[in-house]
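[1] Any chance you can model this:
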Amino acid sequence: MLTTAEILRKVRDLEIKSKHLASDLFSGEYHSAFKGKGMSFREVREYYPGDDVRFIDWNVSARFNHPFSKVFEEERELTVMLLVDVSASSLVGTVGGTKKNIATEIAAVLAFAAVNNGDKVGAILYSNKIEKFIPPKKGKQQALFLIRELLGMDATGRGTELKKALQYFNNTNRQKSIAFILSDFLDGGYEDALRIAGNRHDLIGLKLYDKLDQHLPDLGLVQIRDLETGGLQWIDSGSKQVRTQHEQDFFRITETANQAFKKAGSDLLHLRTDEDYMKVLRQFFLSRNR
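    Purely as a prediction, here's the structure:
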């Protein structure tokens, strides 16, 4: 567990790094990708040639015997929620850093991108239960608080249940939000909750995985510990069949996540811990502007 001094130092380091990335690399892409997703009613005015006929207010038009149009404006304030998996499996990391470290960096960048654009940002940190709920607020101090909580978080729950996090999110966020889900998506049973959330919110999943999650090295007979259950098991990593099965399990879990997000009408990005997450995020934001 990190000391208070270590957390504060890491918060400062992350603030410098993430603020630079958020403002210099894709603050504009972030704005373009999400602004205009929500529209609010402003007024009714006389119809002008060229107005979208779908927005004619027929009740007012009938009353005055003249066509009137509803006028909408872009919602200037968005709410960004970060659903971050802090379960024991997030501590895996053989190259580039642990999944938790990468998730924390990405969360920091997204938090500062949000506050730089005047949006609210909040978070749900979860394992197989809700470890921490940070209500969405504006401002730099909110982003720093969120980072500090992530850095100092030691999950008390065992296992992972995205379903519970999504249900909590659905119950606490009635208005449409932009939600980033940072997880390795190793659990199942979250499909229905994801679909319900996807109907109301703009969901973007970031599937973080380590090289070891996909490829089991040939180390002979080894004893491994399940970080989430604590159970020990001997496996023969020298067996090609065992290594192939390990890889097939990875692709099965990945395909389950792909299909779940597809059915929810939402996006899922894939990111290995040693890859450039800024490149992946920026490409995604740019693709939304096409």
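[2] CA only for contacts and neighbour counts going forward, please
    Fine.
[3] Give me the secondary structure label for the residue lying closest to residue 41 once chain neighbours are set aside.
    Computed as C-alpha to C-alpha, 6 or more residues apart in numbering, the closest residue to residue 41 that is not its neighbour in sequence is residue 72, at 4.4 Å. Classification of residue 72 using DSSP: H, G, I helix; E, B strand; the rest coil returns strand.
[4] host element of residue 165?
    Taking DSSP states H and E as the definition, one finds residue 165 inside helix 162-172.
[5] Equivalent analysis for residue 31, please.
    The secondary structure element spanning residue 31 is helix 27-34 (assigned by DSSP H and E).
[6] any idea how far that helix is from the chain center?
    Shown here is helix 27-34, whose average C-alpha point lies 16 Å from the average C-alpha point of the whole chain (C-alpha atoms, centre = their mean, to the nearest Å).
[7] same thing with stretch 260-279?
    Taking C-alpha atoms, centre = their mean, one finds stretch 260-279 lying 9 Å from the centre of the chain it belongs to.
[8] tell me which element residue 15 falls in.
    Assigning secondary structure by DSSP H and E places residue 15 in helix 4-24.
[9] Just give me how far that helix sits from the chain centre.
    For helix 4-24 - counting by C-alpha atoms, centre = their mean - the centre lies 19 Å from the chain centre.
[10] Now do that helix: which elements does it pack against?
    Using 3 or more C-alpha pairs under 8 Å, 6 or more residues apart in numbering; DSSP states H and E as the contact criterion, the neighbours of helix 4-24 among helices and strands are helix 99-116, helix 140-151.
[11] Pick the most deeply packed of those.
    Comparing the helices and strands packed on helix 4-24 by mean neighbour count (mean count of other C-alpha atoms under 10 Å), helix 99-116 ranks first with a mean of 24.
[12] Could you identify the helix or strand that succeeds it?
    strand 120-126.
[13] To compare against the first, here's the next sequence to fold:
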Amino acid sequence: MENGFTKEILKKVRQIEVRTNRLVNDSLAGSYHSVFKGRGMNFDEVREYVPGDDIRTIDWNVTARTGVAHIKKFVEERELTIMLLIDISASGEFGSSALSKREMMAELGSVLAFSAVRNNDKVGLILFTDFIELYIPPQKGRTHILRVIREILFFTPERKETDLRVPLDFVNRVIKRKCVAFLISDFCLGEDFDGTLARLSHTLRIGSKRHDLISLMVSDPRETELPDIGRITLEDAESGHQVELNTSDPAVRRGYREIAEENRRKIHHTIRSAGVDLLDLSTAVSYLPPLLGFFGARRRRMRR
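    The predicted model follows:
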């Protein structure tokens, strides 16, 4: 790799680190910690009983040995495993705003990774198309996180198409202990939309029973609204299929919008019916307020 390209990569990774670290420090760190709890409680120490302590925590062996009542103290086992499942298929390269969908997915992954490392959690990465392009096992530490971000930003996939079942099946097979898995994708499901969605539903249900599965759906406004610019040719980035549309015709623009909105409703229904949380994001709008609101809603739900 040439030195210039290496410097360019390092500069971009550093920019992402600075930007996402600031967001985490200012806004997300507390929300993340309060939403994603540890796996349970670990024994910490034994101390003498004082009035008001829960008698169920009395350590009878120590009490009998010393002749003085002692209780067991526990601390929360904070460490979690966070898995980032990021779609790097060809449809993610599209962007009509400041960020392409893949760039936004990279920032989301970076923010979540830095939030995790601040809480001493492990972070793993899966980059996928219709197969596993890259797997980085969960680890801790800044150096590891910077590698994760570098791969999210610069990894070149071998294939173009998407199969969302692939990373979910992989997580279920490889990650033995329960993890928090973020599935970050544009959910472009190809021509057999309904069939693909039905097959995905089954996989989502299995994944949500084994792990805390959260879907982040990233879209571009042009995927819903066509501009009035005359005749255009649209090409599916993954399949190469082309269609010509007359965008000056209001009926064409309306039909395009209705199909896109109906597909979005079907995706939402499928994900939520499988017991999976969903956050719907657009490249045209800052992801931070919706992400904070999402964490807040999860926190309130946990308290009920």
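[14] picking that back up, kindly calculate the angle that the helix holding residue 165 of structure 1 makes with strand 120-126.
    Using axes from the mean of the first three to the mean of the last three C-alpha atoms, to 10 degrees, one finds that helix 162-172 of structure 1 and strand 120-126 are set 140 degrees apart in direction.
[15] Helix 162-172 of structure 1 aligns to what range in structure 2?
    Using TM-score structural alignment, helix 162-172 of structure 1 lines up with residues 164-174 of structure 2.
[16] what does stretch 5-25 of structure 1 give?
    Aligned by TM-score structural alignment, stretch 5-25 of structure 1 falls on residues 7-27 of structure 2.
[17] circling back: touching the helix holding residue 15 of structure 1 from outside, list them.
    For helix 4-24 of structure 1, contacts defined as C-alpha atoms under 8 Å, 6 or more residues apart in numbering pick out 105, 108-110, 112-113, 116, 144, 147-148, 151-152.
[18] mean deviation (superposed) between it and structure 2, please.
    Relative to structure 2, and after both are superposed, helix 4-24 of structure 1 has an average distance of 1.2 Å to its aligned residues, where the measure is mean C-alpha distance after the TM-score superposition for structure 1.
[19] still on that earlier bit, tell me the buried residues in the match of helix 162-172 of structure 1?
    For stretch 164-174 of structure 2, the buried set under the neighbour-count rule, 16 or more other C-alpha atoms under 10 Å, comprises 164-168, 171-172.
[20] do stretch 231-247 of structure 1 as well
    Within stretch 231-247 of structure 1, the residues scored as buried using 16+ other C-alpha under 10 Å are 237, 243, 246-247.
[21] and what of stretch 86-99 of structure 2?
    With burial defined by 16+ other C-alpha under 10 Å, the residues of stretch 86-99 of structure 2 counted as buried are 86-92, 94-95, 99.
[22] Quick one: end-to-end length of it, please.
    Using C-alpha to C-alpha, to the nearest Å, the end-to-end distance of stretch 86-99 of structure 2 comes out at 16 Å.
[23] which part of structure 1 lines up with that stretch?
    With TM-score structural alignment applied, stretch 86-99 of structure 2 matches the range 84-97 in structure 1.
[24] follow-up on the earlier one: including secondary structure, could the buried residues of stretch 86-99 of structure 2 go into JSON lines?
    Listed next are the buried residues of stretch 86-99 of structure 2 as JSON lines, based on three-state DSSP:
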{"residue": "86", "secondary structure": "strand"}
{"residue": "87", "secondary structure": "strand"}
{"residue": "88", "secondary structure": "coil"}
{"residue": "89", "secondary structure": "coil"}
{"residue": "90", "secondary structure": "helix"}
{"residue": "91", "secondary structure": "helix"}
{"residue": "92", "secondary structure": "helix"}
{"residue": "94", "secondary structure": "coil"}
{"residue": "95", "secondary structure": "coil"}
{"residue": "99", "secondary structure": "coil"}
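[25] and of these, the nearest to residue 199 of structure 2?
    Proximity of the buried residues of stretch 86-99 of structure 2 to residue 199 of structure 2 (C-alpha to C-alpha) peaks at residue 87, which lies at 17.6 Å.
[26] about what we covered before: can you name the two of the buried residues of stretch 86-99 of structure 2 that sit furthest apart?
    Using C-alpha to C-alpha, the pair of the buried residues of stretch 86-99 of structure 2 lying farthest apart is 86 and 95, separated by 16.9 Å.
[27] Run through the residues that contact the residue most central in space within structure 2.
    If you average the C-alpha coordinates of structure 2 and look for the closest C-alpha using C-alpha atoms, centre = their mean, you land on residue 182, 2.7 Å from that point. Residues counted as contacts of residue 182 of structure 2 (C-alpha under 8 Å, 6+ apart) are 82-85, 213-216.
[28] Now do the lengthiest helix in structure 1: which range of structure 2 does it align onto?
    Of all segments of type helix in structure 1, defined using DSSP state H, the longest is helix 240-263. Aligning helix 240-263 of structure 1 against structure 2 (TM-score structural alignment) gives residues 250-273.
[29] related to what we said a few turns ago, ok, now how distant is the residue nearest to residue 41 of structure 1 from residue 118 of structure 1?
    Separation of residue 72 of structure 1 from residue 118 of structure 1 (C-alpha to C-alpha): 20 Å.
[30] Comparing these two, which residue is more hemmed in?
    When neighbours are counted by other C-alpha atoms under 10 Å, residue 72 of structure 1 and residue 118 differ, and residue 118 comes out ahead with 17 against 14.
[31] Aligned to that one, what sits in structure 2?
    In structure 2, residue 118 of structure 1 lines up with residue 120, judged by TM-score structural alignment.
[32] Wait, that match touches residue 140, no?
    Yes. Checked against C-alpha atoms under 8 Å, the pair residue 120 of structure 2 and residue 140 is within contact range at 6.8 Å.
[33] tally of neighbours for the residue nearest to residue 232 of structure 1 when sequence neighbours are not counted?
    Counting by C-alpha to C-alpha, 6+ apart, residue 232 of structure 1 lies nearest to residue 225, which is 4.5 Å off, once chain neighbours are set aside. Number of residues near residue 225 of structure 1 (other C-alpha under 10 Å) recorded here: 11.
[34] One more: the one 5 residues further on?
    Residue 230 of structure 1 is surrounded by 12 other residues when neighbours are defined as other C-alpha under 10 Å.
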